[in-house]
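S.K.: any chance you can model this:
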Amino acid sequence: MNTTFKTVASSNISISELMLPSHTNFSGKIHGGYILSLLDQIAFACASKFSGNYCVTASVDTVNFLKPIEVGELVTMKACVNYVGNSSMIIGIRVEAENIQTGKIKHCNSSYFTMVAKNKEGKSVAVPGLILSNLNEVRRFYNSLKQIALKKERDYHEEVFDYSSEESLTNIKKYNVQLELKKSK
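M.R.: Below you'll find the model as predicted:
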């Protein structure tokens, strides 16, 4: 068990960037891939700040694009550690876009990244324990526990589900697919 603990607030980090025409996709909105790149950067910074170590992205658990981001808006990303394991951390990130002329702010994205702390040799290292200081932090921690349980359930289902059974192949026909399976030799 870890004897060092740090507050969620000690992990808080935010970045802001003005969205430029070079960040757009073909429909003129800010490209989701560009936002994902910024999300990965802030997740790294947040996890590294909290753990005191180099951190790598283990998984991008959730990325919910809620509203499009426009050219000229000021995007602010706020990140904090929501959960810690032995060497892993779940980083919660909120993305807001502000129309700098009107001051109107919209919530555009919520994301959760699992980051792992590494030493100089690339081995996973222990991270500090987490001090939860308010009920909002407790809520985020419990939501992370639910995310972990759902991920384990999904992984277990993938391992044991027989996709090639007669029942599975019959049931799939109720969806908008057509089976044209080639016989294996």
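S.K.: please count neighbours and contacts with C-alpha atoms only from this point.
M.R.: Fine.
S.K.: what is the burial count for residue 182?
M.R.: As a burial measure, residue 182 scores 6 neighbours (other Cα atoms under 10 Å).
S.K.: for it, helix, strand, or coil?
M.R.: coil (DSSP: H, G, I helix; E, B strand; the rest coil).
S.K.: and the strands in the chain?
M.R.: Under the criterion DSSP state E, the chain contains strands at 5-7, 13-18, 54-65, 73-84, 88-99, 105-118, 129-131.
S.K.: this one as well, want them side by side:
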Amino acid sequence: MNNTFKTVASSYISISELMLPSHTNFSGKIHGGYILSLLDQIAFACASKFSGNYCVTASVDTVNFLKPIEVGELVTMKASVNYVGKSSMIIGIRVEAENIQTGIVKHCNSSYFTMVAKDKQGNSVPVPGLIISNLKEVRRFCNCLKQIALKKERDLHEEIFDYSSIETIESLKKYNVSIELN
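M.R.: This is a model prediction of the structure:
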């Protein structure tokens, strides 16, 4: 069993990047895929810093795009470990964009990545325990517990749900679908 513990603060990572025209999508806003790439990088850095090991992305649990990001804005991503398991960590990331002329900052994205610590052979390795130092960290940890429970419930539902039942097929008719099974 791993006896070391580290603070949430020891995992803090922050990166800032100016958004360029080359980062845009077809509507002239910053491309979500580009932001996802940056999110994955900071999640890796945060998890690796906390665990002291190479880390891989196990899942992208939540990515909520709240507001569009414009060319010329300074994007800052702040990440911390919100939860630890045996070899896994849930990294919370907040994305803000600042209009550098006006100084106005907007919250653009909140994301949660599950990362797993690995050794040089690719085997999962234990991560340090988490020292929770304030109520904000307690809230974040508890929210991760809820997220994990919901994921388990969803997976169980997937295993036992009968997609081929007449009741299921009939219930779909209230949605915007045309059922034409062969």
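S.K.: please state their TM-score.
M.R.: Comparison of the two superposed chains (TM-score structural alignment, normalised by the length of structure 2) gives a TM-score of 0.99, and 182 aligned residues with a Cα RMSD of 0.5 Å.
S.K.: same list (the strands of structure 1) but as a markdown table, adding mean neighbour count and distance to residue 150 of structure 1.
M.R.: Listed next are those as a markdown table, based on neighbours: other Cα atoms under 10 Å; distance: least, Cα to Cα, whole Å:
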| stretch | mean neighbour count | distance to residue 150 of structure 1 |
| --- | --- | --- |
| strand 5-7 | 15 | 26 |
| strand 13-18 | 15 | 27 |
| strand 54-65 | 16 | 11 |
| strand 73-84 | 23 | 15 |
| strand 88-99 | 23 | 14 |
| strand 105-118 | 21 | 14 |
| strand 129-131 | 20 | 22 |
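S.K.: nearest to residue 181 of structure 1, of the ones you listed?
M.R.: Among those, the nearest to residue 181 of structure 1 by Cα to Cα is strand 54-65 (32.3 Å).
S.K.: between strand 88-99 and the closest one, find me the angle.
M.R.: Strand 54-65 of structure 1 and strand 88-99 are oriented at 50 degrees to each other (axes from the mean of the first three to the mean of the last three Cα atoms, to 10 degrees).
S.K.: average offset of strand 54-65 of structure 1 relative to structure 2?
M.R.: On superposition with structure 2, the average gap between strand 54-65 of structure 1 and its aligned counterparts reaches 0.2 Å (mean Cα distance after the TM-score superposition for structure 1).
S.K.: number of nearby residues for the residue lying closest to residue 85 of structure 2 once chain neighbours are set aside?
M.R.: Leaving aside its chain neighbours, residue 85 of structure 2 sits nearest to residue 127 (7.6 Å; criterion: Cα to Cα, 6 or more residues apart in numbering). By other Cα under 10 Å, the residues close to residue 127 of structure 2 number 27.
S.K.: ok, now which ones touch residue 127 of structure 2?
M.R.: 2, 51, 84, 85, 86, 87, 88, 89, 117 (Cα atoms under 8 Å, 6 or more residues apart in numbering).
S.K.: farthest-apart pair in those, please.
M.R.: 2 and 89 (14.3 Å).
S.K.: sorry, back to before: switch the strands of structure 1 over to TSV; also include distance to residue 28 of structure 1.
M.R.: Output for those, formatted as TSV (distance: least, Cα to Cα, whole Å):
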stretch	distance to residue 28 of structure 1
strand 5-7	40
strand 13-18	15
strand 54-65	16
strand 73-84	13
strand 88-99	16
strand 105-118	16
strand 129-131	41
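S.K.: nearest to residue 140 of structure 1, out of those strands?
M.R.: Here strand 73-84 is closest among the strands of structure 1 (Cα to Cα), at 5.6 Å.
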